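Q: Have a look at this fold, sequence not included:
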């Protein structure tokens, strides 16, 4: 039996997977504030932050995540659903207008966008 590589051991020591059902920006920021070293977080997916009505509106939560990232240098990636109308539009890749947002969010708060579809990818600067 092979022993785990050094890289794998480092990943296991520094990787945290949180599957809380009570997910919101406040919870995420609290967890990330306690994380040692540089922070890289992936939220899968953005719309889940908007499911529990006792949490702040999605727009407020995105502002909270942005403020945390700006003040700490953390990198926060949010995956997002794309609206069904995208496929009917005939475009090769989604655009900002294709992001499914049940409630309004200022998408200019994001510093980059990355759209993928059917083997294609596009990385754009600030929306």
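A: Sure, I can see it. Just so we're clear, the structure is a prediction, and the values are computed from it rather than from any experiment. Numbers count the residues shown, from 1 in each chain.

Q: Please count neighbours and contacts with C-alpha atoms only from this point.
A: Fine.

Q: Please list the outside residues in contact with stretch 25-32.
A: Applying CA atoms under 8 Å, 6 or more residues apart in numbering, the contact partners of stretch 25-32 are 39, 49, 61, 62, 64, 65, 68.

Q: Can you get me a residue count around the last one?
A: Okay, so that is residue 68. Using other CA atoms under 10 Å, residue 68 has 19 neighbouring residues.

Q: Unless I misread the structure, it falls within a helix.
A: Yes: counting by DSSP: H, G, I helix; E, B strand; the rest coil, residue 68 is located in a helix.

Q: Quick one: residues contacting it.
A: Counted by CA under 8 Å, 6+ apart, residue 68 has contacts 29, 74.

Q: and it, how far is that from residue 122?
A: 26 Å (CA to CA, to the nearest Å).

Q: Which of the helices or strands spans residue 78?
A: Following DSSP states H and E, one finds residue 78 within strand 75-79.

Q: Against that first model, consider the following:
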């Protein structure tokens, strides 16, 4: 069943509905789902997961890849990252989420809304929301993984927020070297500069990545951009 709007827009509408009618968010989400012809939000999310672009993106990822996912807030970049993590098992990988933006309860809540149930998977998905997250922390966790890892990092611009952490460019290079050596896939979620919204283009590009500190963007093998429900995946030249 085709949705009347992209799922991220339905979530926005549900938040407004919850606020305007003074009801809980899950009640508003379920109401939105019923309007779309589903019995509840979990049903809608599960159906959506079968047609999500995450499967197409996943099919184009190779061992050792560094992947950049960029979008403005509310356009589904974190959702896509979590969907890729949930699909890791199908590629004989262990999924990891490293988030400096959300707490652990928030991450699992988003997984639940995607219809992802870890009990139905043979391999666990690991969620790490430690304040110590940086390249060295991520590499240490992945080094002991029993299978090749698919790690989603949320997000790029926060890795060097602690002055004690190495410069961002050094961390990205270290993660790339580790991914190549161990056959891991590292997906980094990235902010897009707000000036993009003033441009006439309909999709962000590598030039729109917000870089308060320098990064060698050529280290990313794949670049995936999202905007208004559209997804564009490109391989680095």
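A: On my side now, so go ahead. From a predicted model like this one, the values you see are computed outputs, not experimental measurements.

Q: Over which residues of the second structure does whatever helix or strand comes next after the strand holding residue 78 of the first structure lie when aligned?
A: Reading on from strand 75-79 of the first structure to the C-terminus, the next helix or strand found by DSSP H and E is helix 85-89. On the second structure, the counterpart of helix 85-89 of the first structure by TM-score structural alignment is residues 195-199.

Q: Any idea how far the matching stretch is from the middle of the chain?
A: Taking CA atoms, centre = their mean, to the nearest Å, the mean C-alpha location of stretch 195-199 of the second structure is offset from the chain mean by 22 Å.

Q: What lies in contact with it?
A: Contacts of stretch 195-199 of the second structure (CA under 8 Å, 6+ apart): 204, 208.

Q: Name the residue closest to the centre of the first structure, please.
A: In the first structure, the residue lying closest to the centroid (CA atoms, centre = their mean) is residue 78, at 1.2 Å.

Q: which SS state does the residue nearest to that one when sequence neighbours are not counted fall under?
A: In this structure, residue 78 of the first structure finds its nearest non-sequential neighbour in residue 43, 4.7 Å apart by CA to CA, 6 or more residues apart in numbering. Put simply, residue 43 of the first structure is strand when judged by three-state DSSP.

Q: if I pick residue 43 of the first structure, what's in contact with it?
A: 76, 77, 78, 79.

Q: Now the buried members of the residues you listed.
A: Buried subset of the contacts of residue 43 of the first structure (neighbour count, 16 or more other CA atoms under 10 Å): 76, 77.

Q: could you pull out the strands for the first structure?
A: All strands of the first structure, identified by DSSP state E, fall at 40-44, 75-79, 113-117, 120-124.

Q: Once you drop chain neighbours, what's closest to the alignment partner in the first structure of residue 167 of the second structure?
A: In the first structure, residue 167 of the second structure lines up with residue 57, judged by TM-score structural alignment. Once flanking residues are discounted, residue 57 of the first structure sits nearest to residue 50: 6.6 Å by CA to CA, 6+ apart.

Q: Enumerate every residue touching that neighbour.
A: For residue 50 of the first structure, the contact set (CA under 8 Å, 6+ apart) comprises 24, 57, 58.

Q: now swap in residue 94 of the second structure and tell me
A: Neighbour list for residue 94 of the second structure: 88, 123, 124, 125, 145, 146, 147, 148, 149, 150 [criterion: CA under 8 Å, 6+ apart].
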